[in-house]
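Student: how does the following fold in three dimensions:
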Amino acid sequence: MTSPTLGSMLLSSADPQRLRDWYVAALEPAENNEGNGYRILKFGEFHVLIDSRADIGDKNPEPGRVIFNFHVDDARAVAARIDGLGSTWLAELEDRDGGLFATAIDPDGNYVQIIQLSEEQKKAM
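Tutor: The predicted structure follows:
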């Protein structure tokens, strides 16, 4: 039996269009489609499906429970786009042993990390 593949996740929102627009502007997904009522964003081989649900609030009460880690080639450029959206930072862009890391807060209160690993850090993974 082969190991399962994690291919997508559902990100629910009280305002899915606003959340989709933020992710598109901040992170520029490879694909941005709508189908079957979902807003579908593709990052690498991973899909984020954004939809509404009646059983959630406007803000995530426990944003540290699940954190998106987006590996990027130019963390400074991504941070500048996020700044341009007026977003709040949990942790501003900083150098950690040659890699760049930051944690933004999306419009629903979810934590979104941007990570630019150094070549040395990539090899260690």
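Student: every contact and neighbour count from this point should use C-alpha atoms.
Tutor: Noted.
Student: quick check: the nearest residue to Leu117 once chain neighbours are set aside vs Trp89, distance?
Tutor: Nearest in space to Leu117, with sequence neighbours left out and distances taken as CA to CA, 6 or more residues apart in numbering, is Gly99 at 4.4 Å. The gap separating Gly99 from Trp89 is 18 Å, by CA to CA, to the nearest Å.
Student: one more to put side by side:
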Amino acid sequence: MSPTLGSMLLASTDPDRLRDWYVSALEPAESSMVGDTYRYLRFGAFHVLIDQRSDVSAKNPEPGRMIINFDVEDARAVAARMDGLGVTWLAPLEERDGNLFATAIDPDGNYVQIIQLSEQARAEMGAA
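Tutor: Below you'll find the predicted structure:
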């Protein structure tokens, strides 16, 4: 059996602000605290843990190194909600071969991409 990717840790100097942004922008299925340390967000079967760390800067100096991708049902609605939050866009919502993509910048400078794949793209990925 191969390993399963189930979660990621986002380190932040202001984890409450970062958690609040993700909750407002992307509406996770669940948001809670794990103990006294981790802010826990569940997006489908994937979990994002946000932790306060003193060994990171307030802004990510290399945000292109890792882009957090969120598959969404309605990219236009998510982008509109994010616009309402005053999000900064690295790449505004655009259509590419029947798919919708946009890349926002979270409060810590991380790149956050929303993706709405076409039925054809989903079928092709399922066949791979």
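Student: name the element Leu90 of structure 1 belongs to?
Tutor: Element membership for Leu90 of structure 1, per DSSP states H and E: strand 88-96.
Student: and if you look at Val112 of structure 2?
Tutor: strand 111-116.
Student: check which element follows that strand along the chain.
Tutor: That would be, after strand 111-116 of structure 2 and using DSSP H and E, helix 119-127.
Student: work out the gap between that next one and the centre of the chain.
Tutor: On the basis of CA atoms, centre = their mean, to the nearest Å, helix 119-127 of structure 2 sits 22 Å off its chain's mean C-alpha point.
Student: and what of stretch 102-113 of structure 1?
Tutor: That offset, for stretch 102-113 of structure 1, works out to 7 Å (CA atoms, centre = their mean).
Student: compute the first-to-last residue distance for that stretch.
Tutor: 6 Å.
Student: tell me where structure 2 has helices.
Tutor: 15-26, 75-84, 119-127 (DSSP state H).
Student: got the buried residues for the longest one?
Tutor: By neighbour count, and taking 16 or more other CA atoms under 10 Å as the criterion, the buried residues in helix 15-26 of structure 2 are 15, 18-19, 21-22, 25-26.
Student: could those residues go into a markdown table alongside distance to Asn110 of structure 2?
Tutor: Below are the buried residues of helix 15-26 of structure 2 laid out as a markdown table (distance: CA to CA, whole Å):
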| residue | distance to Asn110 of structure 2 |
| --- | --- |
| Pro15 | 13 |
| Leu18 | 10 |
| Arg19 | 13 |
| Trp21 | 12 |
| Tyr22 | 12 |
| Ala25 | 14 |
| Leu26 | 14 |
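Student: now, which of those sits nearest Pro61 of structure 2?
Tutor: Leu18 (16.4 Å; CA to CA).
Student: list the residues that contact the closest one.
Tutor: 12, 50, 106-108 (CA atoms under 8 Å, 6 or more residues apart in numbering).
Student: let me know how buried the closest residue to Pro61 of structure 2 other than its chain neighbours is, in neighbour terms.
Tutor: Distances taken as CA to CA, 6+ apart place Gly109 nearest to Pro61 of structure 2, at 7.8 Å, with adjacent residues excluded. By the criterion of other CA atoms under 10 Å, Gly109 of structure 2 has 16 neighbours.
Student: ok, Gly109 of structure 2 to Glu124 of structure 2 distance?
Tutor: Distance from Gly109 of structure 2 to Glu124 of structure 2, by CA to CA: 32 Å.
Student: this completes my enquiry, with thanks.
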